[in-house]
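1. Curious how this folds, go ahead:
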Amino acid sequence: MKMLITGARGQVGRALLHSLAIHGEVVAATRDGSVDNVTLPTTALDLGRPAALADILTRIDPDVIINAAAYTAVDRAESEPELAHCVNAEAVGALGRWAADAGVPVVHYSTDYVFPGQGDCPLRESDPTGPRSVYGHSKLAGEAALRESDADHLILRTAWVYDAQGKNFLRTMLRLGAERDRLTVVDDQHGTPTSANLIATATAHVLQHWLAADTATRHAQSGVYHLVAGGRTTWCGFARAIMDRAVQVGLLARAPQVEPITTTDFPTPARRPAWSVLDTTRIRETFDIELPAWEVGLDAVIAELTGAR
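-> Sure, this is the predicted structure:
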């Protein structure tokens, strides 16, 4: 089985290269075709050029497409709506149409930003969407484009993604924690920190079950699923947990004081959802998968950073 992984330089894409390599042939795709420290086959695939995707996909001839590429600059998207829509919606539709014609299944990642960010109960896949940002609108349009393509697909909505590498909240907190004695962090946005490794390992598990099913079952299981770790916290709670663990393992000499603030105290160009807690019942029951508490993933990433020192 040949698996094409787009966005192979991103947090989730890098983790997927490792989690899926044992299950078949993997082709790593990035915008310029380069991936550092990878011995797998690589190819150039630019989602900013949707019209060129069909020819590239025909040349690669994958058996399954895992689309981990996206325009993820949430604030910059407010001033680049056309580019965000091109990458997150038009290109996803192009991938889906080629996949439908070729009979190739697609796994695609979406986001909590498709919701309006209100409520106090975990959000189900069937709950009303209503993005409040350009990024959220573009990702929701991508979901619709893939669904309308008629390709067999899994849309995995996730949230608050972080990793030991790349640009993310955890790495920013560790950097600031080493520089400052006091930090202020938003405490009225609720969600679930989810490691890229959890997303990748869960994807491998789900994909195995999905592809092993007969055609009718696979088609029936197509659709949207929520994929995040267990539990919930706030950005402030996440920051405090990062600092505590970093001090315990020696990544930080001392923990800075982490003080809570509100979203209005920290304005950004794009509106962040206040409520991003996703209900994962559907994916757990459909594919018989366990999703550990977010603290388990944090411990694993901290251990990885400790070992890399």
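2. contacts and neighbour counts: CA atoms only from here.
-> Fine.
3. Sketch out the helices for the stretch 101-250 of the chain, chain order is fine.
-> 134-148, 169-179, 196-212, 215-221, 235-249 (DSSP state H, counting those that start in this stretch).
4. List just the one of these that sits closest to Glu290.
-> In terms of Cα to Cα, the element of the helices of the stretch 101-250 of the chain nearest to Glu290 is helix 196-212, at 8.6 Å.
5. one more to put side by side:
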Amino acid sequence: MKILVTGASGQLGSEIKELSVNYTDDTFIFVDREEMALDNLTQVLSVIETIDPDLIISGGAYTAVDKAESEAELVDVINHQAVATMAQWAKQNNRKLIHISTDYVFQGISSTALKEDEPTNPINVYGLSKQKGEEAIITSGADAIIIRTAWVYSSYGANFVKTMIRLMTDREEISVIGDQVGSPTYAHDLAQVILEIAHSEKWAKGIYHFSNEGEISWYDFAVAIKELKNLACHVRPITTAEYPTAAKRPSYSLLDKTKIKQTFGVAVPEWKQSLSNMLAKI
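-> Down below sits the predicted model:
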């Protein structure tokens, strides 16, 4: 199988690259901004046509949530129009697509874990662009799997875990939001699931949710990082209102993973074990 992976140097792309060595029968082509700029739709189509993959893993995206508020047009091209281009090519050429989406497509006011058929209603520009990307895939009729995930971190790239370690090492006290609830996703676990699905005989197009098991706040996440790293910094919980940002954040975005587990038989590790695995790696 020839697999094209976008967002090669991102957290997820880097984890897929690391795991790709286990799939010796496949040919992986990893592309990033230099090889395939997602804001250049002509180039996107040209690169895909040249590579002619059996499967596209669409992991590249504009993910600077706050900056997106002032760059709506650019965000739409990358997260919506480029995705539409991939989906249309996949449909026309009878190829498969796995696209990574986000919990930010939801409004974030639920009190129970979000299922795949829950109505979407984004509260920021980034979320809206990702919603449009999902809709473009569905409209295209492509043989595609959309995986919504949340709170992604990895030993690669910049993320919450690395930021917390740096701040807790430098400071005696930090404040972390305690009223936004969800579950983090170790990108290594997500990469494994994507590759398992890609090689599964049970391929079933549609939308799926994946994050690690558990329900925590960002504050709980920070405290766990502190404890596992044995850092002395005091972590203080604050409210969302005390930490204003350009983009609104969902207050509750816990994803229900029942469908992906039942359909593909994949394992969903518990969040603290995955965090421990990542910290051991760095």
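6. TM-score for this pair?
-> For this chain pair, the superposition-based TM-score is 0.97 by TM-score structural alignment, normalised by the length of structure 2; 280 aligned residues with a Cα RMSD of 0.9 Å.
7. ok, back up a step: ok, and which of the helices of the stretch 101-250 of structure 1 has the densest surroundings?
-> Across these, averaging neighbours per residue (mean count of other Cα atoms under 10 Å) puts helix 134-148 on top, at a mean of 24.
8. against structure 2, where does that one fall?
-> Aligned by TM-score structural alignment, helix 134-148 of structure 1 corresponds to residues 125-139 of structure 2.
9. mean deviation (superposed) between that stretch and structure 1, please.
-> In the superposition against structure 1, stretch 125-139 of structure 2 averages 0.4 Å from its aligned positions (mean Cα distance after the TM-score superposition for structure 1).
10. got a markdown table for the helices of the stretch 101-250 of structure 1, with distance to Ala274 of structure 1 too?
-> Formatted as a markdown table, these follow (distance: least, Cα to Cα, whole Å):
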| stretch | distance to Ala274 of structure 1 |
| --- | --- |
| helix 134-148 | 14 |
| helix 169-179 | 17 |
| helix 196-212 | 22 |
| helix 215-221 | 30 |
| helix 235-249 | 11 |
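11. what sits against Ala204 of structure 2?
-> Ala204 of structure 2 makes contact with Ile145, Thr263, according to Cα atoms under 8 Å, 6 or more residues apart in numbering.
12. so Ala99 of structure 1 makes contact with Ala151?
-> Yes - applying Cα atoms under 8 Å, one finds Ala99 of structure 1 in contact with Ala151, separated by 5.8 Å.
13. more neighbours, those two?
-> Taking other Cα atoms under 10 Å, Ala99 of structure 1 and Ala151 do not tie; Ala99 has more neighbours (27 against 23).
14. So the corresponding residue of structure 2 for that one versus Asp52 of structure 2, what's the distance?
-> Matched to structure 2 by TM-score structural alignment, Ala99 of structure 1 sits across from Ala90. Plainly put, Ala90 of structure 2 is 10 Å away from Asp52 of structure 2 if you go by Cα to Cα, to the nearest Å.
15. State the distance from Asp46 of structure 1 to Gln189 of structure 1.
-> Look at Asp46 of structure 1 and Gln189 of structure 1: by Cα to Cα, they are 33 Å apart.
16. Am I right that Arg272 of structure 1 sits in a helix?
-> No - according to DSSP: H, G, I helix; E, B strand; the rest coil, Arg272 of structure 1 belongs to no helix; its state is coil.
17. okay, now it: neighbour count?
-> 21.
18. for it, what are its contacts?
-> Arg272 of structure 1 neighbours (Cα under 8 Å, 6+ apart): Tyr113, Gly117, Arg132, Ser133, Gln189.
19. burial measure for the closest residue to Gln131 of structure 2 other than its chain neighbours, as a count.
-> Using Cα to Cα, 6 or more residues apart in numbering and skipping residues adjacent in sequence, the residue nearest Gln131 of structure 2 is Val105, 5.5 Å away. Other residues near Val105 of structure 2 come to 25 when the count uses other Cα under 10 Å.
20. And Val105 of structure 2, what's its match in structure 1?
-> Per TM-score structural alignment, the equivalent position to Val105 of structure 2 in structure 1 is Val114.
21. State the distance from that match to Gly130 of structure 1.
-> Distance of Val114 of structure 1 to Gly130 of structure 1, given as Cα to Cα: 6 Å.
22. same question, Asn67 of structure 1
-> 23 Å.
23. who has more neighbours, these two?
-> Remark: of Asn67 of structure 1 and Gly130, Asn67 carries more neighbours, 22 against 15, as counted by other Cα under 10 Å.
24. which one in structure 2 is aligned with that one?
-> Looks like Asn67 of structure 1 aligns to Ser58 there (TM-score structural alignment).
25. State the number of residues packed around His153 of structure 1.
-> 28.
26. what residues are up against the closest residue to it other than its chain neighbours?
-> Closest residue in space to His153 of structure 1, ignoring its immediate chain neighbours: Val106 at 4.6 Å, by Cα to Cα, 6+ apart. Applying Cα under 8 Å, 6+ apart, we find Val106 of structure 1 in contact with Val64, Ile65, Ile66, Asn67, Gly96, Ala99, Ala151, Asp152, His153, Leu154.
27. what about 6 Å?
-> By Cα atoms under 6 Å, 6 or more residues apart in numbering, the contact set of Val106 of structure 1 is Val64, Ile65, Ile66, His153.
28. Surely the third one is in contact with Ile5?
-> When you say that, I think you mean Ile66 of structure 1. Yes - Ile66 of structure 1 is in contact with Ile5 according to Cα atoms under 6 Å; the separation is 4.9 Å.
29. Please identify which of those two sits among more neighbours.
-> Ile5 (28 against 23).
30. The more buried one and Ile65 of structure 1: what is the separation?
-> Distance from Ile5 of structure 1 to Ile65 of structure 1, counting by Cα to Cα: 6 Å.
31. what do you get for Leu16 of structure 1?
-> According to Cα to Cα, Leu16 of structure 1 stands 12 Å off from Ile65 of structure 1.
32. Name the residue in those two with the higher neighbour count.
-> Between Leu16 of structure 1 and Ile65, Leu16 has the larger neighbour count (other Cα under 10 Å), namely 28 against 23.
33. mind checking which helix or strand that one is in?
-> helix 11-20 (DSSP states H and E).
34. Once aligned, what mean separation remains between that helix and structure 2?
-> Helix 11-20 of structure 1 sits 1.2 Å off on average (mean Cα distance after the TM-score superposition for structure 1).
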